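S.K.: Have a look; sequence and predicted model below, questions after that.
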Amino acid sequence: MQVKRLRLLCLPCAGASATMYLRWKRHLPAWIEIYPVELPGRGERLGEPLIDDFETLVVRLCEEQATRMRGDFALFGHSMGALLAYGMAARLRDVGRPQPHMLFVSGSAAPSMRDPERLAGLDNDRALIADLRQQGGTPQEVFESPELLRLTLDVLAADYRLCRRFRYRGRAPLAHPLHVLAGRDDDIDSTRLEAWQQMAGGAFSLSWFEGGHFFIRQQQAQVLATIERALGRRLEEVSHAAPAAC
C-alpha cells in the first residue's frame, strides 16, 4: 500500500483559474496531495495585476511555491500551464533548487515546436470568443454573463500575450522523467508532442486519450488513473534509489 505522500502542483490553462483542478482532490488517493496553483489576476487573486510576460511569471511562481516544491513533489500543467510547468522545472534546475520527481505536460506542443500562427489575430473580443467556443471547455454560463465573460476575456487576452511572447531557448534536458498527455482529436500532431522527449533527462512517455483539447475533463477518470500509476512507479524508483540509512 502506498504510504509516502507527494505534492502535485497543477498549473491552469490560458483563461482559467486554479478551480479547474479542485475536483481532482476527490478522485485521487490521499497520498497524492493536489495543490492547484492560482495565477495572478484571476480566482482568489483577482485583485492582482495580470502578468503577460513568461519569464516574469515563472520567477514569481517559483518564489511563491518554494515551500511546496521541496521533498516529494511533481508538476502538472495543461496547455499554457504545461509551458509554465516546464519553465518552472527548468528554472529550479538552473538555480540549483530541488527538482520535481516528474513533470506532466498536457495538451501542449513541445516548447521547441510551438506553432507561431496558433494565436495570430486573437487580440480582440470577437476573435477570443470564437476561440473559446472552438476549443470547448468553457461553461455556457460564462458566455451568458457579461461580467463573467469580461473577466474571462481579459484573463485570456493576457495569457495569449504571454504565450505569444514566449521564446524557446535551448536548454539542457531536465533531470527527471517527463510524461506527455494528449487528446486524439486535438490539433497538436504527434511530431510536436514527441519533441518533448528532447527536454526529458529521465524517462519519457506519451499517453493518448479520446477527446479534443480538453480531454482532461472529458476523460478525467482515465487521466487521473494515468497520473496515479506514473507517480506510484516514480516514488518506488526514488525510494529504491535513495541511500540506505546507516
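M.R.: Structure's in. What do you need?
S.K.: from here on, contacts and neighbour counts on C-alpha atoms
M.R.: Will do.
S.K.: Report how many residues lie close to the closest residue to Gly77 other than its chain neighbours.
M.R.: Using C-alpha to C-alpha, 6 or more residues apart in numbering and skipping the chain neighbours, the partner closest in space to Gly77 is Leu11 (4.5 Å). If you count neighbours by other C-alpha atoms under 10 Å, Leu11 ends up with 28.
S.K.: Presented hereafter is structure B, for comparison with structure A:
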Amino acid sequence: MTAANTISPWLPYGRSGTGTRLYCFPHAGASAAVYANWRDAAGDDLVVCPVQLPGRAARGREAAHHDARKLVNDVLSGLGSEFTGDYAIFGHSVGALTAYLVTRKIVEQGGRPPRHLFVSGRAAPHLPSTRRELRALPVDDLVVELRALGGFPDVLQRDRALLEMFLPLLRADLSVNETYRHVPGPPLPIPLTVFGGHGDPRADDAELAAWRELSADSALFTYPGGHFYLEKRAPELLGVIRERLTVKV
C-alpha cells in the first residue's frame, strides 16, 4: 500500500495510525473480521492490521491455500512491502503457524523481522501431531469436533446448505495446519510470546510451552476459556502485547 489508509485485498481495514503495526492472522475458516473489534481496543500506540487471506469475504472467489509454504509465499508476495519499520505479527490456531512461518521466512531471506512474534492456540510447530486429523472427516464427524472446540457458529449448525458452502474453506485451512512438516532451523532472533487457553483440546499447556524453544527470549500466558479463550479477552491480550513490545532484542 502506498498510503496509510489505503484499502487492499490483504488489509481490508487499512492501517491508519502511527503506532506499532500488528498484523493478525485468523484461525481456520475465519476472516479478517475476527480482529475488527481489536482495532478500537488497541489504543494509539498499537495499530491492529487484520489480514484477509484468499478464499474468504471479499476474496471469496480466490482459491484458498491448502499448503503452508505456498500460503507463506503468497503472503510475502502480497504483503512483503508492509513488513518493514515498526511492526509485529500475531496469529491464532492455524494463524499461529502462518505467523511463525512468515516470520521465519522473512528472517531467512534477510528481511527486517518483526519486533515481536505473538502466537496463540496452537501446539508448537516442531512437535509431532498426536491428534485426530480433521480435514477429511465426514461432515457430521467434523461438526462434532468443531463443537468440542467451541466457537462454531450456531447459524452453521442450523443451516446445512450454508455449512456446505463454508466447508471447502475450512478444510483448506485445516490442510494448511495438518499437512505442515517442520524443518528444524535456528531460533528466531526476536522475542516470542505465546498465548493459550486452559483445557484447549488442540493445544495443551506443554505443547504451548514448547514454543519457547524457538526463541531465546520468550514468555507464555494462559487463560481460562479453551481454544477460543481470546474472544472475551481482547483488551487483556492487547495489554500484554503492548507490554511485551517493550522487550528489547
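M.R.: Cool, got the structure. Being a predicted model, the structure only gives us computed values, none of them experimental.
S.K.: Quantify their similarity with the TM-score.
M.R.: Once the chains are overlaid, their TM-score stands at 0.88 when taken by TM-score structural alignment, normalised by the length of the first structure; 232 aligned residues with a C-alpha RMSD of 1.8 Å.
S.K.: What helix or strand is Ala96 of the second structure located in?
M.R.: helix 94-108 (DSSP states H and E).
S.K.: so how far does stretch 137-146 of the first structure reach from one end to the other?
M.R.: Taking C-alpha to C-alpha, to the nearest Å, the first and last residues of stretch 137-146 of the first structure lie 18 Å apart.
S.K.: ditto for stretch 201-210 of the second structure
M.R.: End-to-end distance for stretch 201-210 of the second structure: 16 Å, by C-alpha to C-alpha.
S.K.: distance of whichever residue in the first structure pairs up with Ile89 of the second structure from Arg126 of the first structure?
M.R.: By TM-score structural alignment, Ile89 of the second structure lines up with Leu75 in the first structure. Distance, Leu75 of the first structure to Arg126 of the first structure, using C-alpha to C-alpha: 34 Å.
S.K.: More neighbours: which of those two?
M.R.: Using other C-alpha under 10 Å as the criterion, Leu75 of the first structure and Arg126 rank with Leu75 on top: 26 against 10.
S.K.: hang on, isn't the more buried one packed against Cys10?
M.R.: Yes. Contact criterion C-alpha atoms under 8 Å: Leu75 of the first structure and Cys10 qualify, at 6.1 Å.
S.K.: Using the three-state scheme, assign the residue nearest the centre of the first structure.
M.R.: Nearest to the geometric centre of the first structure sits Gly77, at 0.9 Å (C-alpha atoms, centre = their mean). Secondary structure assignment for Gly77 of the first structure (DSSP: H, G, I helix; E, B strand; the rest coil): strand.
S.K.: if I look at it, how far off is Gly212 of the first structure?
M.R.: When C-alpha to C-alpha is applied, the distance between Gly77 of the first structure and Gly212 of the first structure equals 16 Å.
S.K.: and the helix holding Ala96 of the second structure, how far from the first structure on average?
M.R.: Following the fit onto the first structure, the mean deviation recorded for helix 94-108 of the second structure is 0.4 Å by mean C-alpha distance after the TM-score superposition for the first structure.
S.K.: quick one: contacts for the match of Ile89 of the second structure?
M.R.: Counting by C-alpha atoms under 8 Å, 6 or more residues apart in numbering, Leu75 of the first structure touches Leu8, Leu9, Cys10, Leu11, Ala85, Ala89, Pro100, Met102, Leu103, Phe104.
S.K.: 6 Å instead?
M.R.: Leu8, Leu9, Leu103 (C-alpha atoms under 6 Å, 6 or more residues apart in numbering).
S.K.: ok, now His126 of the second structure?
M.R.: Residues near His126 of the second structure by C-alpha under 6 Å, 6+ apart: His182.
S.K.: what residue of the second structure matches up with Cys13 of the first structure?
M.R.: Using TM-score structural alignment, the partner of Cys13 of the first structure in the second structure is His27.
S.K.: Regarding the aligned residue in the second structure for Ala221 of the first structure, what is its secondary structure?
M.R.: By TM-score structural alignment, Ala221 of the first structure lines up with Pro235 in the second structure. Of the three states, Pro235 of the second structure takes helix under three-state DSSP.
S.K.: Just give me the neighbour total for the nearest residue to Pro235 of the second structure once chain neighbours are set aside.
M.R.: In this structure, Pro235 of the second structure finds its nearest non-sequential neighbour in Ala41, 5.9 Å apart by C-alpha to C-alpha, 6+ apart. Other residues lying near Ala41 of the second structure total 16 when counted by other C-alpha under 10 Å.
S.K.: Just to confirm, what residue in the first structure is aligned with Ala41 of the second structure?
M.R.: Under the alignment (TM-score structural alignment), Ala41 of the second structure pairs with His27 of the first structure.
S.K.: again, but for Pro168 of the second structure
M.R.: Superposed on the first structure with TM-score structural alignment, Pro168 of the second structure falls opposite Asp154.
S.K.: Same check on Pro191 of the second structure?
M.R.: Match for Pro191 of the second structure (TM-score structural alignment): Pro177.
S.K.: Done for today, thanks.
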